[in-house]
Structures are given as C-alpha cells and as structure tokens.
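Novice: got a predicted structure here, sequence first:
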Amino acid sequence: MSSYKALIIDDEPDIRELLDLTLSRMDIETYSAADIDSAHAALEQQKFDLCITDMNLPDGNGIDLVKFIQLNYPNTPVAVLTAYGSMDTAITSLKAGAFDFVTKPVDLQRLRDLVNTALKLNAGKREIVAKHSDSPILGASPQIMKLQTQIVKLARSQAPVYISGESGSGKELVAREIHRLGPRSECPFVPVNCGAIPGELMESEFFGHKKGSFTGAYEDKTGLFQAAKGGTLFLDEVADLPMQMQVKLLRAIQEKAVRPVGAQKEIDTDVRILSATHKDLSKLVEQGDFRQDLFYRINVIQMCVPPLRDRIDDIRFLSEYFLKALAKDWEMELPRLSSNAEKALQNYQFPGNVRELENILERAVTLCDDEVITPEHLQLPTDGNPVSKVGSTLGDHAIPDFVEGDSLEEYLTDIEKQAILKALEETRWNRTAAAKKLGMSFRSLRYRLKKLGLDTDD
C-alpha cells in the first residue's frame, strides 16, 4: 500500500487520467475531483500529502482553492496547473500560497521533480523543526523573530524570493537558511555574485558552454543552473546584471531550461531561484536600468532583512557571540565589553551592519591586552567618517582615499594592513618589536597577520 496520497482537481478527464497514471507509477495513491465542491469533500475525508489543481474549474477559481487549503490544511502543498505562457497566473498562484506550478501541456519529468520535492516537505517536518532551533540567524528582537517565522514559511514554498537589505545585513545567510530548511536541502546551494562576473563570460558562467564554441573553450563547461540542479541558485547583487543578460535570465527562469553556448538543444533545469541586492531594485526598474518583467518574476515574494541599527537589542547578544568565537579561534581568554564600549556600540549607526560589528570587534580584540574592550579599542567614527585621515600615508605605504559608497570595513582593514606592514618593515620583520611599536601583544599581532594573509610561516 502506498504511503503517500495525492488529490488531483481538474474538470478534464484526460488530464486527471494522465496525472493519475504518472503519480501511480511513483507509488502515490491518487484521488480525483472534477470541481471545487468535490475537492472540499475529499479534503474533509482524507489527509493528503499533495494537491494538484487546475486554475479554471466549473464552480470557481483554482486560486480560491489554494487559499482555502492554505488556511485549513497549511501542511498540504498545492501545485497549480496553468496554461502555457500564463506567467501572470502562475505568479498569482505562488503569491496566494501555491507550492509550485506546472504548465500545460504537462512535462512529465518536471511534474515528477515537483512531486518528489513536495513530498519531502512533510517527510522532513520534524527535521526542519530541529534545524530551525539551530538557526545561524542570531538575535531575539521582534524583527528577527518575524524574519525567522518568514524563513520557515518560505522554506516550504518553491516561489522565487527577493531578499532586500543593506550591505552586511545577512541577505546570503537568509537565503542559505531558506534552502537549508526546505525540501531541496540535500541538493546544492549555489551562490553567484552577479557583479563579479565579466560581461563577456556571463552567459557561459550561467548556462555553460560546449567545447570549441568560442576562443578558449577547450572543454565542455557546466553552468551555474546545471550545478544547482535539484537545489537553489542564489543570485546575489542581481541589480548588477547587464540588460542583455537580464533578457536571457528571464527566459531561463520562465522556461525552466537553458541552452549552453554552442549547444543545439536546451537542457531542462530544476532549481529554485533566490535573489538579493542592497540596491533599490524597484527604483532601478523605474529608471529603466532593470527589466520590469524580470523584477516581476524574481520578486514573487519579497522579504526585507532589517538593518542592525533598527534592532539595537541584538547588539549585546551578537557581540557576545562574536567574542566567544574569536576567543575559541584565537585560543585566548574570553574578551568582554566595558559598559561604555557597549553603550558606544548601541549608539553607533552601523552602516555596514552585522558584518561591520564583527569586524569592529575583531579589530578591538587585537588592540586590547587585558581582555577588556573599551571605546578606544572599538575605533568607531564619531562624525560618520573613518578615524584615520583620508588620503594620508603610512611611510611609503599610501592609504587610499575613502570614497562614499565604498565598504567602510574593507577600507579600515586596508589601513590596518598598511600600518602593520610599515611596523614590520621598520623593525626588519621582528614581530616582537613590531607588536610593541603597534601597541599590541605579540599574540594579537600573530593572529592579525594570519587573518590578513601576511603570515609567511608554514
């Protein structure tokens, strides 16, 4: 006897028969309904692991049925059958809570992929609860609690999610958590920084290429879509995609297929798309710098990661977490914040968010020798500008100008690196003398060298 049950709702006998045959071969027991009333009756009598419904039914709309099941049977995933090319309908169904959609005529392999993914949801529900309790997204503020709830809910869906938020706020961490808690967790999570790929290589990176398709293509290459098969493709800084690539990406997402450069045939894909950027994507759409149809397709569900300054109650918790991690990694006594240092952090605006807090504390640990971090060790800007003078020099080492929009953390790290190099050169690479010159312990200097990639020891 089958361990899974599925409800098929469609007024076309041929479609019902096709779906029944396909699912039965997957060892799934199927029940059929020709309209919404029959579906309601079946749902009352049986517990289903999956529902597949058509959009147009004799006594109502498939969207209404999706909402009804979401409200009354929230643990039952619903897939929607849509007409070919009806992307607006598919997106509406996803927004209403549908797990995923299948276009007619039905591609049986895509249907089987969808069904297998859906069945993993309830099978792994206990595991998901256990995983959620071990979330890497830290904090106890109302904003973080809300974010955690959203993540668990979105992990059950296959809808594309657009994650907005400032740099350093944890957008990729959120994307990884949606993947980790979802039914695709055993398959790859493939992150790609869209702004870091050269324009001429972008199509090859995303879709792959065939040997000899262009100069330098000495062998077949697997693209990112293929690499993420069965899993999640995370498009970070999606706003940086050039317009030409936006068109090709839109087609790949809508058709669920890609064509490698130089290939004659398309390859079916099975990935979930998550995307993020720190830029205002809707504003870029208004300006004509980002395609509205692509934005509409990737922004089916939007979630916003709150900036650290909007959840100052989490600063103490995050600080304790990062300091414990540093103490463990560096094999040192646990540093602690003085009350004044804690107040200084709570009053700081954190333009670089959680990532900046981590970097500030790491730098502070190297500067304090008695395990107590004071405001002076934090080196927080007091007027919104870096502490060091812009455009100055450290001996022969020029400090680059800080340009508005650049990463403050990277800028300060570069200054620190130049200061350490200067001290080492002046002491002929005597680390003990250099540490004294820099006003830090030998141990602190050793770990800074390791962190900055300046440690030449084996």
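Specialist: Nice, thanks for sending it over.

Novice: contacts and neighbour counts: CA atoms only from here.
Specialist: Fine.

Novice: would you map the strands across the stretch 151-300 of the chain?
Specialist: 161-164, 189-193, 232-236, 257-258, 267-268, 272-277 (DSSP state E, counting those that start in this stretch).

Novice: what is the end-to-end distance of stretch 394-413?
Specialist: Stretch 394-413 has an end-to-end distance of 14 Å (Cα to Cα, to the nearest Å).

Novice: what about the closest residue to residue 281 other than its chain neighbours, how many residues close to it?
Specialist: Leaving aside its sequence neighbours, residue 281 sits nearest to residue 239 (Cα to Cα, 6 or more residues apart in numbering; 6.5 Å). Residue 239: 24 surrounding residues under other Cα atoms under 10 Å.

Novice: next, format the strands of the stretch 151-300 of the chain as TSV and append distance to residue 17 and mean neighbour count.
Specialist: What follows is the strands of the stretch 151-300 of the chain, written out as TSV (distance: least, Cα to Cα, whole Å; neighbours: other Cα atoms under 10 Å):
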stretch	distance to residue 17	mean neighbour count
strand 161-164	33	24
strand 189-193	36	18
strand 232-236	32	25
strand 257-258	27	21
strand 267-268	25	16
strand 272-277	28	24
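
Novice: Throw these into a markdown table and include distance to residue 209, thanks.
Specialist: Below are these laid out as a markdown table (distance: least, Cα to Cα, whole Å):
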| stretch | distance to residue 209 |
| --- | --- |
| strand 161-164 | 28 |
| strand 189-193 | 17 |
| strand 232-236 | 18 |
| strand 257-258 | 11 |
| strand 267-268 | 12 |
| strand 272-277 | 21 |
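
Novice: now the helices for the stretch 1-150 of the chain?
Specialist: Remark: helices assigned in the stretch 1-150 of the chain by DSSP state H, counting those that start in this stretch are 13-24, 36-45, 62-72, 87-96, 108-123, 125-132, 142-155.

Novice: contacts only, for residue 378.
Specialist: 341, 360, 361, 363, 364 (Cα atoms under 8 Å, 6 or more residues apart in numbering).

Novice: I'd assumed residue 322 was in contact with the third one.
Specialist: Yes: at 7.5 Å, residue 361 and residue 322 qualify as touching, with contact defined as Cα atoms under 8 Å.

Novice: those two: which is more packed in?
Specialist: A direct count of neighbours by other Cα under 10 Å for residue 361 and residue 322 places residue 361 higher, at 22 against 16.

Novice: next up, a second structure to put side by side with the first:
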Amino acid sequence: MTSKAILIVDDDKDMRLALQETLTRRGYGTTLACNGIEALERMREKEYQAIIADIKMPGMSGVEMLQEVKKKGLNTPLILITAYGKIEDAVEAMKAGAFDYIQKPFSSEAVEAIVDKALEQNNKKATKRRHMPKGEIITNDPAMQKIIELASMVAPTRAPFLIQGESGTGKEVLARFIHNHSPRKEYPFIAINCAALPEGLLESELFGHEKGSFTGAISRKLGKFELAQGGTLMLDEISEMNLHLQAKLLRVLQEYEIDRLGGREPISIDVRIIATTNRDLGEAIAEKKFREDLFYRLNVVSLVIPPLRERREDIPLLTDHFMHKYSRDNGKGSKVVSKNALSLLMEYPWPGNVRELENIIERAVILSRDNTLSPKDISLPFPLSVKAEVGENGKQCSMKDMEKALILKTLTEYNNNRTHTAKTLGISIRTLRNKLKEYRS
C-alpha cells in the first residue's frame, strides 16, 4: 500500500500513541500534534491526506482548527473524535465541514474504516481535478456549487440567462457550461463582446445585412444570431449596448425573429441568449442607460458569480488546474506549488479574479526552472502592502480602491497605452475608458 500521511491531533498522549499504532499498522505514515495550534504548524511544513483530531482540546478546539484549515483553502478531509453520547458535538462537527466523526470508545477497525473512506474520497477529488473535462467548472465553494446546480437545472430549457460578476470571475466559462449541458450542445456557441465594437458595426455583426444596405455592404452577411441558429449566443458586457440595439434585442427575445439590415422580411431564429455584465444594471437603469423592460426579459434566470476573494478555498484547486494545464501546454514537467507560495496566493486580494490567477500561474510555470513553484516565482502586479499605499489615514481600502490602484499602476507600466493595459487586465478598451472617466469624476 502506498504510504499516506495522516496528521493525528489530540491533547491526550495515550490516545495519540494508540491512533498512531493503529494507522502505522495499516501502512500509513503519521505525524503527531498535541493541540490545534501545533497541528496548523505541521500543516505549513507538509501536506497531509487526512487529519484525525479530538473535538475538545485546550487552546484551540477541533472545530476551530477545522475552520482555520478551511480558511487556508485546504481540502484535507478532517475526522473529529467526539465523546460518547455527545450528539451535539457531532452535529457541530458536521456543520463546520468535517468529513465525518467517530465517537469514543471506538475500535481499531472503526478508525481504519473511516480513515480509508476519507482517503478514498480525497483520491477521487484529486483525480477529478486532474482530468476535469473542458467546460466543467472547478470549485468546492458552496455558493458556486449552488449556481452550478441552478444552471444545470435550467440549461435544458429555452430560458435566457443573465450572468453577473466582476471581470475575470468566469462568466464565459459558466455560459459555456450552460451550453454544454443543454440540448443545444451540438450546435454553435458564439460569443460577442458588446463593448469591443463601434455601435454601427455591432448592429451589423449581430443582425447581419443585405447587399447594398449601406456603403461598403458589397455582399450579404449573416449576423451572429443566424450563425448561432440552434445554439447559444453570449452577449458579453451587455450593459455597453446602446439603447437602439437594446430595443431590437428586446424584440428578438419577445418574437424570436430578427431583421437583417436592409432586409425585407423577418427571419425566425432558435437561439438561447446568455447576457453577461460586470456592471450593476440597477444603476444603469436608474441612469437611463439600460432598458428596464429588457432587464426583466433577460433576468429570467440570474446568476451572480462571487469574486475569487470570497471563495478562497478554490484558489488551491484552480492553481493545481492551471499548473497542470500550462505544464502540459508548454512541455514542462509536472510541477507543484510550495506551502509558502500557496500562502502568498491565498493572501492576495485578486482584483482580477480567476483570470488574474491564471495569468500569474502561466507565467510562473513558463519561467520557473524548478519543479516546485516558490514565492519568487509568483509575480504579483502589486505587493500585498498595496492597502497601505492606497488607503487613507491607515484605514483599509475597499476593493474599488484596489481595482483603481491596479488599473492606474498597469496603465503607468505601459506608458498610458490603453490597448496594452486593457489586454493585460482582461477588459475591453471601452470598459477601461469608462473606469478612467469614473476616476476623473
């Protein structure tokens, strides 16, 4: 049997040694800790495949230790030992996210069975992450899992989706997930960025045009709606669409037909529309920049993706995924991330979200000469002390301040070249322009 590392945490020396004897006999490697604080120190030094700990310990309880483990983004299964008849302790343990619990007194066989079960599930999760199919979403976050569950449930229907979230959170990934889990998956998935094209060109791109419909229209052109027939059309940054096009889109959602520019008759379409935005559409409606009736048509199913800083337990999963992906794509050997480097990633606020994490891991994989990524390989756009730079009077700054600091710093690095700045930040030039206008006002 391949040796697995198990961390045993108990303030009772006899219990620690008894558990160690049982698990060593089973073929597992073990490390002992007498309390939760010492256990957290051990976890900084080494990766463990399972943890077994007493729920009642001085200084830091087993549940408090479990909460700290979760905060660090570790997904190690943790088994808590409870006293005989203490059902409330068992309930507390499971609510806190323990893998399972075991009541005193227990037999060696019971310990072996529950640890084997924990390791089996841990192995399945690791294998699933390594072989995650394209279009699947990598997460252990409860809020994200609820979003995926809702998306999966509604995907087989015709209903439109409105996906909201900050830049880089994975709105297009979720849109593709919906497409791939619907009857439309064999048909096209087409995405268009509403902020990336001039207004006149966007209308032609969406609806198509007939020959001679305007100067330069030398032949008929099919628009994105027709090209996506039977499939899915994703309208990225829908908030940047002008009111004229919003009115035309509203008619599409009501009648499921379009008119080409210069066309004489409407054309029936069968397309699922998914709109995405990183703006607050409520504010846009109040400012008369977005139609309220269109919002209600799009908002049949609304999904709000939380920023990466609110789902930190996903950072190790995503880091592992991106390391494997870019090691494979660039012909590099298999790499791992050191504990210190992972701590750095866990502490960073990620204003650019998952896209920013992906870019940083890609760079680290390409430039690192070692098989282990260390802190020196992690090149963050600005130091973790940026709060001190952009905060006022020692106060913590908001994420808007962090975003502003990142944008202005990147703009300075590219000598005010907006094209390169927008590309690096993963946003459109129009979004960058709007942000800069907002900062000036």
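Specialist: Nice, I can see it. Quick caveat, the model's predicted, so the values are computed rather than measured.

Novice: so after superposing, what's the score?
Specialist: For this chain pair, the superposition-based TM-score is 0.58 by TM-score structural alignment, normalised by the length of the second structure; 276 aligned residues with a Cα RMSD of 2.7 Å.

Novice: follow-up on the earlier one: ok, now how distant is the residue nearest to residue 281 of the first structure from residue 399 of the first structure?
Specialist: Residue 239 of the first structure is 30 Å from residue 399 of the first structure, by Cα to Cα.

Novice: look up how far residue 139 of the first structure lies from the residue nearest to residue 185 of the first structure when sequence neighbours are not counted.
Specialist: Spatially, and ignoring its direct neighbours in sequence, residue 185 of the first structure is nearest to residue 179 (5.6 Å; Cα to Cα, 6+ apart). Distance, residue 179 of the first structure to residue 139 of the first structure, by Cα to Cα: 20 Å.

Novice: got it, and residue 36 of the first structure?
Specialist: With Cα to Cα as the criterion, residue 36 of the first structure and residue 139 of the first structure are 43 Å apart.

Novice: who has more neighbours out of these two?
Specialist: Set residue 36 of the first structure next to residue 139 and count neighbours by other Cα under 10 Å: residue 36 wins out with 21 against 18.

Novice: hmm, the more buried one is touching residue 60, no?
Specialist: Yes: between residue 36 of the first structure and residue 60 there is a contact at 6.6 Å, judged by Cα under 8 Å.

Novice: contacting residues around residue 230 of the first structure?
Specialist: Residue 230 of the first structure neighbours (Cα under 8 Å, 6+ apart): 184, 187, 188, 270, 271, 272.

Novice: ChimeraX command to pick out the buried ones of those?
Specialist: The following ChimeraX line selects those of the contacts of residue 230 of the first structure that are buried, judged by 16 or more other Cα atoms under 10 Å:
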select :184,187,188,270,271,272
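
Novice: and which of the contacts of residue 230 of the first structure is nearest residue 292 of the first structure?
Specialist: Among these, residue 272 lies closest to residue 292 of the first structure (Cα to Cα), at 20.1 Å.

Novice: surely that closest one is in contact with residue 233?
Specialist: Yes: the criterion here is Cα under 8 Å, and residue 272 of the first structure meets it with residue 233 at 6.1 Å.

Novice: contacts for stretch 296-316 of the second structure?
Specialist: The contact list for stretch 296-316 of the second structure (Cα under 8 Å, 6+ apart) reads 70-75, 138-141, 143-144, 147, 159-166, 169-171, 250, 253, 274-275, 342, 345-346, 349-350, 353-354.

Novice: go again using 7 Å as the cut-off
Specialist: 70-74, 139-141, 147, 159-166, 169, 346, 349-350, 353-354 (Cα atoms under 7 Å, 6 or more residues apart in numbering).

Novice: tell me how far that stretch lies from the chain's centre.
Specialist: Here stretch 296-316 of the second structure is found 8 Å from its chain centre; the criterion is Cα atoms, centre = their mean, to the nearest Å.

Novice: stretch 379-388 of the second structure now?
Specialist: Chain-centre distance of stretch 379-388 of the second structure: 21 Å, with Cα atoms, centre = their mean.

Novice: cool, stretch 414-424 of the first structure as well?
Specialist: Per Cα atoms, centre = their mean, the centroid offset for stretch 414-424 of the first structure relative to its chain is 34 Å.

Novice: what do you get for stretch 250-270 of the second structure?
Specialist: That offset, for stretch 250-270 of the second structure, works out to 36 Å (Cα atoms, centre = their mean).

Novice: how about the longest helix along the second structure: buried residues?
Specialist: In the second structure, taking DSSP state H as the definition, the longest helix is helix 108-130. Within helix 108-130 of the second structure, the residues scored as buried using 16+ other Cα under 10 Å are 111, 112, 114, 115, 118, 119, 122, 129.

Novice: pull up the aligned stretch in the second structure for stretch 5-20 of the first structure.
Specialist: Counting by TM-score structural alignment, stretch 5-20 of the first structure lines up with no residues of the second structure.

Novice: what does stretch 80-88 of the first structure give?
Specialist: Stretch 80-88 of the first structure maps onto no residues of the second structure, going by TM-score structural alignment.

Novice: export the helices of the stretch 1-150 of the first structure to CSV and tack on distance to residue 261 of the first structure?
Specialist: Listed next are the helices of the stretch 1-150 of the first structure as CSV, based on distance: least, Cα to Cα, whole Å:
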stretch, distance to residue 261 of the first structure
helix 13-24, 33
helix 36-45, 46
helix 62-72, 38
helix 87-96, 26
helix 108-123, 23
helix 125-132, 39
helix 142-155, 33
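
Novice: residues in the second structure aligned with stretch 316-330 of the first structure?
Specialist: Using TM-score structural alignment, stretch 316-330 of the first structure pairs with 316-330 in the second structure.

Novice: helices of the stretch 151-300 of the second structure, residue ranges please.
Specialist: Here the stretch 151-300 of the second structure has its helices, by DSSP H, counting those that start in this stretch, at 171-180, 199-207, 224-227, 243-255, 281-286, 292-298.

Novice: give the contact list for the residue nearest to residue 281 of the first structure.
Specialist: Contacts of residue 239 of the first structure (Cα under 7 Å, 6+ apart): 277, 279, 281, 290.

Novice: can you add distance to residue 331 of the first structure and give those back as JSON lines?
Specialist: Listed next are the contacts of residue 239 of the first structure as JSON lines, based on distance: Cα to Cα, whole Å:
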{"residue": "277", "distance to residue 331 of the first structure": "36"}
{"residue": "279", "distance to residue 331 of the first structure": "39"}
{"residue": "281", "distance to residue 331 of the first structure": "43"}
{"residue": "290", "distance to residue 331 of the first structure": "48"}
